[in-house]
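Novice: With the input below, show me the fold.
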Amino acid sequence: MIIEEHSQPMVSIWMITYNHEKFIRQCLESVLAQETNFSYEIIIGEDCSTDRTRAIVQEFEALYPQIVKPIYQESNVGAYKNAYHYCYPALKGKYIACLEADDYWIDRQKLQKQVDALQHDPTAVACFTQVKVLIDNEDHFEEHWSSRLPLKNRYDVEDILKTFNITTCTLLFRNIYPQLPYDPLAFPTGDVSLSAFLLLKGDAIFINEPTAVYRVHHGGIYSPHNLENKNLVFVKIFTQLLKEPLFAAHRQLIKRLLADRAYQALCFEIKKANPENKKIDTYHHLALSQMHFGNLYYPLKTMLRKYLYLLTGKSFGRSMD
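Specialist: Model (predicted):
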């Protein structure tokens, strides 16, 4: 990396941390290992951790004062305020790279490849890559890609709305956040909704190479063991997007996706209510595969009637129309 005193960095790494003493050293080392022909900075919001996270951050700050630029909170302010109120205004780079302190990069050329891609394509606003998923406390990696999207090198906002498959630790985007009428506090997960708002301004370039490891903690929203909460989170996201004027042109798609997620959430609720019912179990698995209904209203209504009949023994007819 080129270090230029008192100059604008090409990339700002946007990082927040709280009680990440087990992970943050590996995270910071992976950033500092980047091989670039430009300068970058690490803006890290340390949210008054109760473990040794702050001491580790201070250690790196002392070693790399021109690169590691912490923002230390005097009391815990929470992830949203830490990220958007305190850290984002401090990002000076032409491009922003996101990285949670429990994830890390595995490709030393990650930033260089992504900056080169955006420099050569001024119509694109973001670049993301393939990722490896590490289930916490397990010894194996899984390469992640959404099978519901075709593999291609460019995606638009509707592609992303269908799966939100941009993993934040791989994302690099143009520093256009101040131009977005976007309130992260209106959404249950700010990083997921950010990608949708970014792509209203242009496409995202996809590099089909794993450049990062995304760590999934058991019980977290994106854990494979927590699909129920994941569906409910997306119900909230799509409900909020329907209120956003900038997404008016995409309302029909969002309505369909909202119905689909609500449908899946319903399946979980009914399965919880009667877990021994094998027919409900069959319909539950069927629901998870129904991502491509052209019009979900009638299939959803029919399946809902079947579920309610199986659960209650009562028939629900025209009253549901």
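
Novice: use CA for all of it now, contacts and neighbours both
Specialist: Noted.

Novice: buried stuff in the top strand by length along the chain?
Specialist: Ranked by number of residues, the top strand in the chain under DSSP state E is strand 203-216. Neighbour counts over strand 203-216 (16 or more other CA atoms under 10 Å) mark Asp203, Ala204, Ile205, Phe206, Ile207, Pro210, Thr211, Ala212, Val213, Tyr214, Arg215, Val216 as buried.

Novice: Here is a second sequence; please produce its structure as well for comparison:
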Amino acid sequence: MKKNNEPFVSVLTPVYNGATYLRECIESVLAQEYSNWEYVLVNNCSTDNSLEIIKEYAELDSRIRIHDNGEFLQQMQNLNHAFRQISPDSIYCKVLHADDWLYPECITRMVEVAEMYPTVGIVSSYRLDDTRVGLNGLPYPSHFNDGREISRRYLLNNEYYFGAPSNLLLRSDLIRKRGRVYDESYPESDISACLDFLQESDFGFVHQVLTFTRRHEESHTHTLAKRNYHFMMGYLKMYLEYGPVFLSEREHKKQIALQTSIFHKLLARALYEGNGLQTYKKYASELDEVGLKIRNARLALYVIRELFVRLLATMGVEMINVKRRKKVGNHVQIAISDELGS
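Specialist: Presented below is the predicted three-dimensional model:
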């Protein structure tokens, strides 16, 4: 489907209790300069008025299509389910989470880059990440980037240009050829999905702020960030799967050693914070599934170090409080002396 030579784009928003920001999200799609799109909103059994809001907008624009899940799905499972709802005619897919929004030029600029370079499977851009512009680092113009090189830069140097799913335009044929875009076993698999795409495609980038990612207390990303040791299992799986694809054997071993060390540090922090034996058993089992083991001696050292760091922090706070009390005491003493002197 083409309209005024515009390739057909499927915009996709999974929704679960997203009423607070949903109108802003939908209206940013309606405000696009680009016109040849469908907008598929997948309601995941919301208990707020999200579905009513979606229906209201669907009545206003025939390009909006509603898919109402018959049963609740977990986040990554629902995202994969949502990808299956895009039109068979779409050339590109633009994901947009229900608490994010797009600038009016977003789809136009991203499609321009994708059309310019047929081997590009993912297009990203600068984004406004809450109050800061992010995903900078690629030299201008660099609209086209070798997919293998972008993957290596991420795995070796943590150079990150993907952003959140809301920041990406994907080729629909790459989505269709996969039974699942995301690995449903862990919630950080959007990065792994990008690496998977870049095994067979290249990476486009628009040097312009085109998307907004919201950070708030209820967001899934914010919740996971508070429990960052839970991220590490996903990262280890990612390095185990894609390290051999993009890295040399020596580079891969070095990165696995580094990620394993970080995993032990974060697990030590989790144990210190009172998550105890249950957490240990859970991650020991998951590591075993991917052929790795918890090194108990290393873990014990990290637990001791965590205890020492917390103790020093407590002592530091106490010393500051002592200094403050002394300072206040001196002021009081000076004030009394002045009063007596007068």
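
Novice: what's the average distance of the longest strand of the first structure to the second structure?
Specialist: On superposition with the second structure, the average gap between strand 203-216 of the first structure and its aligned counterparts reaches 1.3 Å (mean CA distance after the TM-score superposition for the first structure).

Novice: which residues in the second structure does that strand align to?
Specialist: Under TM-score structural alignment, strand 203-216 of the first structure corresponds to residues 202-215 of the second structure.

Novice: do stretch 21-33 of the first structure as well
Specialist: So stretch 21-33 of the first structure sits over residues 19-31 in the second structure, by TM-score structural alignment.

Novice: Find the nearest non-adjacent residue to Asn226 of the first structure, please.
Specialist: Gly219 (6.1 Å; CA to CA, 6 or more residues apart in numbering).

Novice: and the one you found, that one's in a strand?
Specialist: No: Gly219 of the first structure: not assigned to a strand; according to DSSP: H, G, I helix; E, B strand; the rest coil it is coil.

Novice: what helix or strand does the residue nearest the centre of the first structure sit in?
Specialist: Centroid-nearest residue in the first structure: Val192, 3.9 Å away (criterion: CA atoms, centre = their mean). Element membership for Val192 of the first structure, per DSSP states H and E: helix 190-198.

Novice: ok so, going back, contact partners for the residue nearest to the centre of the first structure?
Specialist: Counting by CA atoms under 8 Å, 6 or more residues apart in numbering, Val192 of the first structure makes contact with Phe164, Ile166, Thr168.

Novice: Need the three-state assignment for Thr13 of the second structure.
Specialist: Thr13 of the second structure - assigned by three-state DSSP - is strand.

Novice: same check, this time on Ala114 of the second structure
Specialist: Quick answer, by three-state DSSP: Ala114 of the second structure is helix.

Novice: Look up how far Ser75 of the first structure lies from the aligned partner of it in the first structure.
Specialist: Aligned counterpart of Ala114 of the second structure in the first structure: Leu118 (TM-score structural alignment). According to CA to CA, to the nearest Å, Leu118 of the first structure and Ser75 of the first structure sit 38 Å apart.

Novice: Please list which of the contacts of Val192 of the first structure are preserved in the second structure.
Specialist: Compared against the second structure with both residues aligned by TM-score structural alignment, their matches' CA atoms under 8 Å, those retain Ile166.
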